[in-house]
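Engineer: sequence plus the predicted model coming up.
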Amino acid sequence: MALILAGALVFATTAFAKNIVGSGAAERLTGTEGPDVINGLGGRDTIRGLGSDDILTGDTGPDEVYGGFGNDNMNGGSGDDRLIGEDGNDQGLGGFGHDTLLGGPGDDNLEGNEAPDVLNGGDGNDTLDGGSGGDDINGGNGNDTIFSDTGPDRIDAGPGDDIIHLNSDPPSAVKSIDCGDGNDTVYNTPAPKGRTNRKLLAVQPNCENVIDLAAERDPTRGITWSGNGTKNGTDRNDRLNGQGGSNTLHGHAGNDILWGDARHTGKAGKQSDLIDAGSGDDTVYGGRGKNRILGGDGNDFLQGNGTISTIFGGNGADNIRIAGKNTIVDAGPDDDTIYAITASGKARVSCGAGNDTVIVSRFKGNAKRVTVAKDCEKKKKG
């Protein structure tokens, strides 16, 4: 186990980290080679994460966000933004506005919103979801998964064995699809009340497999849900968004994506979320209130954003980020990485068995507010 205090030299490895907040004006904000947290606030900002795994938020205004090296988490916020992941397995959320999201090398997860967006996965096995606008989606090289929602999207899957999911609601929407090279599969998802848009099936001739899910169902895709309350996923790959209020989300099996509320944006409230990811390699974002996050089995990405968060990694090599105020982490028995980069509140980290890495930011005395349990200290001495 390596306990890294950002800004110090530990085991001949230097790790720097910063928490940078803009002023609301147009600015250029640049991070370090460590795991940075940068929020541009208002204005036309240019944000660069440089090295390591960064959390980068443009917030309001038309921003440009560059992830750099590492597995970065980028959120454009409102405004017409450009998110460029560059190297690493990046996650990009466009937010409100006409956004452009470019993944670059790596297995990226890019998601637009209601407005027309441009998404390009680049190299790697990417997951691309344009949202409900009329989007331009290009998978690039690799075996990609593309979700086309209710808008008239233009899709170029690119080389590789790709999977394309189409939404038939409204049935008048017409999709333009070019599957590119590779053995691709197009799933035509039936709309509510069983309606199916036959025009969606008139795709380009280089789409090898076109399946009308009015009669069949993709065995890997689960449900997509947004709302409040309690929701159970399936044994497939589900996407559950709790939005506002108090929620209980159960992912069950499959590689799920779970949000506690409104995709971790907005003001903190009194809501309380329980998120049980279940088995599989899951991605979990806590809400802005109280969170209890259970990773379960699998190599998960778990982020607590709230005023009080309790995170249990469970089995698997997990990536855990402390991004809220008061957080308790029990990493679990395997080789986990914990990023304690919050700038407010306290955090307590327990490593459990396994060869774990804890990275602590020194931003405004943050290191003094993070308590690392004795099991982590023993691993360091060993």
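Structural biologist: Right, received. Where do you want to start?
Engineer: CA only for contacts and neighbour counts going forward, please
Structural biologist: Will do.
Engineer: list the contacts of stretch 143-158.
Structural biologist: Residues outside stretch 143-158 that contact it (CA atoms under 8 Å, 6 or more residues apart in numbering) are 124-142, 159-170, 173-181.
Engineer: quick one, which of those are buried?
Structural biologist: Among the contacts of stretch 143-158, the ones that count as buried by 16 or more other CA atoms under 10 Å are 124-142, 159-170, 173-175, 177-181.
Engineer: show me those residues that map onto strands.
Structural biologist: Among these, the residues falling in strands (DSSP state E) are 127-129, 136-138, 163-167, 177-178.
Engineer: among the residues you listed, which one sits closest to residue 374?
Structural biologist: residue 127 (39.2 Å; CA to CA).
Engineer: ok, back up a step: from the ones in strands among the buried ones among the contacts of stretch 143-158, pick the one nearest residue 381.
Structural biologist: For those, the nearest to residue 381 is residue 127 (40.6 Å; CA to CA).
Engineer: structure B:
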Amino acid sequence: MFTPPTLRSSLRIVARASLVATLAAVGVAASAYGAYASSPEPESLQCTLSGTASSDTLFGTNGDDVLCAFGGNDVIYGAGGNDIILAGAGDDQVFGQGGMDTIYGEGGYDVIYGGNGADNVYSGAQADQIYGNNGADTLYGQGGNDVIRGQAGDDYLVAGNGNNWLYGGNGFDTLHAANGYIDHVDGGAAYDTCYFDYFDSVVNCE
């Protein structure tokens, strides 16, 4: 089960050869990913803007920001730049907007929009909704019954623990739902590659 990392104003993540090891560096259990994932390999993090334990609205800049929301039901806008966003506890709304963003949903029931660019998005422990956009996005479910939509672009979607809904959308997508849970998998338009359990509901996969 996913355990949200303990956030600090200064957080270091050591690069690793695999996603499992990388997420373990911030206290994230990534056993559901198996061999599907590759590491985002961040070098280090220093929060450029931090929220509070209450419900905050955070606005990034057109530069490369690290936004740490902490507790509360937050609304977070990455704006431009290649941002890293840690949504923290609470039911959050996250908008990556421009740039190639890396977003961690963490605790709560989150709604995450990657925005333009090739984004990496990781859901949290609850039932989250994740939306890519027109880039080649990499979207990972963790705990909870997530809804993951790749939208446009050649996307890579992974279902974590829970009964998930994966929608590839437009583009040549890869969808992984062989997680031992009953999932709904829809590749969408174009030629898609799908991995699933025999009891999953699967359509539009070649």
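Structural biologist: That came through fine. Note that the coordinates shown come from a computational prediction; the quantities given were computed from them, not determined experimentally.
Engineer: in this structure residue 212 of structure 1 contacts residue 189, no?
Structural biologist: Yes. Residue 212 of structure 1 lies in contact with residue 189 (CA atoms under 8 Å); the separation is 6.8 Å.
Engineer: so these two - more neighbours on which side?
Structural biologist: It is residue 189, of residue 212 of structure 1 and residue 189, that has more neighbours when counted by other CA atoms under 10 Å, with 26 against 20.
Engineer: separation between that one and residue 162 of structure 1?
Structural biologist: The gap separating residue 189 of structure 1 from residue 162 of structure 1 is 16 Å, by CA to CA, to the nearest Å.
Engineer: swap in residue 149 of structure 1?
Structural biologist: 17 Å.
Engineer: neighbours of the aligned residue in structure 1 for residue 160 of structure 2, just the number please.
Structural biologist: Using TM-score structural alignment as the criterion, residue 160 of structure 2 maps onto residue 149 of structure 1. Other residues near residue 149 of structure 1 number 24, with proximity taken as other CA under 10 Å.
Engineer: tell me the spacing between residue 149 of structure 1 and residue 15 of structure 1.
Structural biologist: In this view, residue 149 of structure 1 and residue 15 of structure 1 are 41 Å apart by CA to CA.
Engineer: do residue 80 of structure 1 as well
Structural biologist: Distance from residue 80 of structure 1 to residue 15 of structure 1, counting by CA to CA: 33 Å.
Engineer: what's the answer for residue 183 of structure 1, then?
Structural biologist: For residue 183 of structure 1, the distance to residue 15 of structure 1 (CA to CA) stands at 43 Å.
Engineer: with residue 9 of structure 1 instead?
Structural biologist: Counting by CA to CA - residue 9 of structure 1 and residue 15 of structure 1 are separated by 7 Å.
Engineer: higher neighbour count, the two?
Structural biologist: Using other CA under 10 Å, the more surrounded residue of residue 9 of structure 1 and residue 15 is residue 15, with 21 against 12.
Engineer: and stretch 113-129 of structure 2, how far out from the chain middle?
Structural biologist: When distances are taken as CA atoms, centre = their mean, to the nearest Å, stretch 113-129 of structure 2 is centred 3 Å away from the chain's centroid.
Engineer: helices along structure 2, start to end?
Structural biologist: Remark: helices assigned in structure 2 by DSSP state H are 19-24.
Engineer: now do the contacts for the residue mapped onto residue 129 of structure 2 from structure 1.
Structural biologist: Here residue 129 of structure 2 is matched to residue 118 in structure 1, going by TM-score structural alignment. Taking CA under 8 Å, 6+ apart, we find residue 118 of structure 1 in contact with 98, 99, 100, 101, 130, 135, 136, 137.
Engineer: can you rerun that using 6 Å?
Structural biologist: By CA atoms under 6 Å, 6 or more residues apart in numbering, residue 118 of structure 1 lies in contact with 100, 135, 136, 137.
Engineer: before we move on, what about residue 103 of structure 2?
Structural biologist: With contact taken as CA under 6 Å, 6+ apart, residue 103 of structure 2 is in contact with 84, 85, 121.
Engineer: relative to residue 168 of structure 2, how far out is it?
Structural biologist: Relative to residue 168 of structure 2, residue 103 of structure 2 is positioned 19 Å away (CA to CA).
Engineer: which stretch of structure 1 lines up against stretch 81-92 of structure 2?
Structural biologist: Using TM-score structural alignment, stretch 81-92 of structure 2 pairs with 70-81 in structure 1.
Engineer: stretch 183-190 of structure 2 now?
Structural biologist: Here stretch 183-190 of structure 2 aligns to structure 1 at residues 175-182, judged by TM-score structural alignment.
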